[in-house]
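>>> this one's sequence-less:
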């Protein structure tokens, strides 16, 4: 996943779907899916021939959607967030509540993962120490 920085320069006419996929780190299929699923907050521009053209605002929004999804936010919640954004001003408190709830869920999952990782780190250290000492006995040897 790439970070779309505000200073990223795009051609005035935008970029193709393939270039947008490369810049955002998601597949062309995912970009089309985001559009079909109602996750995109502005209509994607089209060339006279009907080909999609993505602009900086589109890439920034795709980056946010991708990060929300990567942290486990359900598609329906991302869609709700997109709907709120598309509705314009006046619902910022609801947007904030949605994001804060996801933030809390993500923090809880991260804390749980850290606990699991601590235990794995301990086991790795134990194996390294025992192997360095030349004594691997007692390291979870199955009993017949």
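Sure, I can see it. If you're wondering where the values come from, they're calculated on a predicted model, not measured in any experiment.
>>> please make it C-alpha for all contacts and neighbour counts, starting now.
Noted.
>>> burial count for residue 36?
The tally of other residues near residue 36 (other CA atoms under 10 Å) stands at 10.
>>> was I right to think residue 82 contacts residue 37?
No: look at residue 82 against residue 37 with CA atoms under 8 Å: they stay out of range, at 10.4 Å.
>>> the two: which is more packed in?
A side-by-side neighbour count of residue 82 and residue 37, using other CA under 10 Å, places residue 82 first with 19 against 13.
>>> looking at this, the more buried one is in a helix?
Yes: assessed by DSSP: H, G, I helix; E, B strand; the rest coil, residue 82 belongs to a helix.
>>> burial of residue 68, as a residue count?
Neighbour number of residue 68 under other CA under 10 Å is 19.
>>> gap between it and residue 75?
As for residue 68, its distance to residue 75 is 9 Å (criterion: CA to CA, to the nearest Å).
>>> same check on residue 102?
12 Å.
>>> how about residue 34, nearest residue that isn't a chain neighbour?
Once flanking residues are discounted, residue 34 sits nearest to residue 40: 6.2 Å by CA to CA, 6 or more residues apart in numbering.
>>> now the one you found, what's its secondary structure?
Classified using three-state DSSP, residue 40 is coil.
>>> putting a second one here so we can go through both:
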């Protein structure tokens, strides 16, 4: 696939795709004889992983490290697993924080909806 096709498929700019490759977030993409990027299924799998993890807030540095470890081979399996477990723990903590924030927002919205009906809003915290 060309960079234009991949850009459209994953709704990512071509600049972002080039950047991800340049910093090692995705392994080097194959090139045609003319030097054009030629994305394979494997390349696209890395892009999908990067997009998914970035949308969840996983830091670029952690993903670069994961990619580098993967390229080093099976001797890094334990390190890769530890990295993923650490990021999962952080993500779960973030999700808990977001859940608390959502509960707070729902509480406040409920109070305003009641105030719309009664015309009274008690002290707002």
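Received the coordinates, thanks. A quick note: this is a predicted structure, and the numbers were derived from the prediction, not measured.
>>> in structure 2, which residue is most central in space?
residue 54 (1.7 Å; CA atoms, centre = their mean).
>>> that residue -> structure 1?
Aligning on TM-score structural alignment places residue 54 of structure 2 opposite residue 69 in structure 1.
>>> just checking, that match touches residue 75?
Yes: judged on CA under 8 Å, residue 69 of structure 1 makes contact with residue 75 at a distance of 7.2 Å.
>>> which helix in structure 2 has the most residues?
Taking DSSP state H as the criterion, structure 2 has its longest helix at helix 77-118.
>>> if we can go back for a sec, the residue nearest to residue 34 of structure 1 matches what in structure 2?
Under the alignment defined by TM-score structural alignment, residue 40 of structure 1 is paired with residue 26 of structure 2.
>>> go ahead and confirm its match touches residue 44.
No: taking contacts as CA under 8 Å, residue 26 of structure 2 lies outside contact range of residue 44: 9.2 Å.
>>> which of the two has more neighbours?
residue 26 (26 against 17).
>>> run through the residues that contact the more buried one.
20, 43, 46, 47, 50, 64, 67 (CA atoms under 8 Å, 6 or more residues apart in numbering).
>>> of those residues, closest to residue 8 of structure 2?
residue 47 (12.4 Å; CA to CA).
>>> now the aligned residue in structure 2 for residue 98 of structure 1: how far from residue 65 of structure 2?
Taking TM-score structural alignment, the alignment pairs residue 98 of structure 1 with residue 83 from structure 2. According to CA to CA, residue 83 of structure 2 stands 9 Å off from residue 65 of structure 2.
>>> same thing with residue 88 of structure 2?
15 Å.
>>> Three-state assignment for the aligned partner of residue 30 of structure 1 in structure 2, please.
Using TM-score structural alignment, the equivalent of residue 30 of structure 1 in structure 2 is residue 16. Each residue gets one of three states, and residue 16 of structure 2 gets helix by three-state DSSP.
>>> of the contacts of residue 26 of structure 2, which is the most crowded?
Counting neighbours by other CA under 10 Å, residue 47 comes out on top of those with 22 neighbours.
>>> can you tell me the SS state at that residue?
Per three-state DSSP, residue 47 of structure 2 ends up helix.
>>> and it, how close does it get to residue 122 of structure 2?
Taking CA to CA, one finds residue 47 of structure 2 at 50 Å from residue 122 of structure 2.
>>> hmm, back to that, quick one: the residue nearest to residue 34 of structure 1 from residue 79 of structure 1, how far?
Counting by CA to CA, the gap from residue 40 of structure 1 to residue 79 of structure 1 is 8 Å.
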